[in-house]
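K.L.:
give me the fold of what follows.
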Amino acid sequence: MRTKTEKAINLFESGCLKEALSIFRTFRIGFTKEERRTLQIASESLAGNENFYQQIGIDTDSMISKSVEIITEKYLSNEKVQCKIGRKACYIITN
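P.N.:
Model prediction:
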């Protein structure tokens, strides 16, 4: 049986950032309060609430990029991941 962490990492590595973040944002252990907030905002932005966060002055593209960095640092520290932000998605390119 695969763990929730394994599912999230596999989704992340396959480029399904929206789905991966919806799992990672539920994690309470291993992330600081600020990291959890970043993951939550990035997840909600990709789920369609981007305009809300932009209206209150939050740079959603920056939050999405930071969330990719956080996940990479915590779970894929041996790989380099580059985030290219499209209109509604972030594409993960592993080198």
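K.L.:
can we go C-alpha only for contacts and neighbour counts from here?
P.N.:
Fine.
K.L.:
longest helix in this structure, by number of residues?
P.N.:
For the chain, the longest helix by residue count, based on DSSP state H, is helix 60-75.
K.L.:
flag every buried residue along that one.
P.N.:
60, 61, 63, 64, 65, 66, 67, 68, 69, 70, 71, 72 (16 or more other CA atoms under 10 Å).
K.L.:
same thing with stretch 8-26?
P.N.:
Neighbour-count burial for stretch 8-26 [16+ other CA under 10 Å]: 8-9, 11-13, 15-25.
K.L.:
please give me the structure for this one as well, since I'd like to look at both together:
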Amino acid sequence: MKKKTEIAIAHFENENIKTALKIASEFRIGLTEAERKQIKLGYECMVHRDFYLQIGRNPAKEIDKAIHLFVEKIQKPYVSRGA
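P.N.:
The predicted structure is shown next:
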């Protein structure tokens, strides 16, 4: 059985970023509360782009931040462990 981390990374590598961020937004280990919220915000900006534009957020910037966190905090550490 695959771990959620493996599933999220597989989605990310297959360019299904939205699903990868959705799964990662539930992670507790290895992420601070602020990092988890940023990943969740990135996912929400993908799903509800117009809403975040209306409230003055920059969805593209929030998504980029979430992707950066995913790569730095989830993908790189997992891959470097050789898991």
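K.L.:
all helices of structure 1, in order?
P.N.:
Under DSSP H, structure 1 gives helices at 4-13, 17-24, 33-44, 50-55, 60-75.
K.L.:
just tell me the aligned range of the longest one in structure 2.
P.N.:
Alignment of helix 60-75 of structure 1 against structure 2: residues 59-74, by TM-score structural alignment.
K.L.:
and the contacts of that stretch?
P.N.:
5, 9, 17, 21, 24, 30-31, 35, 38-43, 45-46, 49, 52-53 (CA atoms under 8 Å, 6 or more residues apart in numbering).
K.L.:
among those, which ones are buried?
P.N.:
Applying 16+ other CA under 10 Å to these flags 5, 9, 17, 21, 24, 31, 35, 38-43, 45-46, 49, 52 as buried.
K.L.:
so can I have a markdown table of the buried residues of helix 60-75 of structure 1 showing distance to residue 90 of structure 1?
P.N.:
As requested, the buried residues of helix 60-75 of structure 1 are arranged in a markdown table below (distance: CA to CA, whole Å):
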| residue | distance to residue 90 of structure 1 |
| --- | --- |
| 60 | 11 |
| 61 | 9 |
| 63 | 11 |
| 64 | 7 |
| 65 | 8 |
| 66 | 11 |
| 67 | 10 |
| 68 | 9 |
| 69 | 12 |
| 70 | 14 |
| 71 | 13 |
| 72 | 14 |
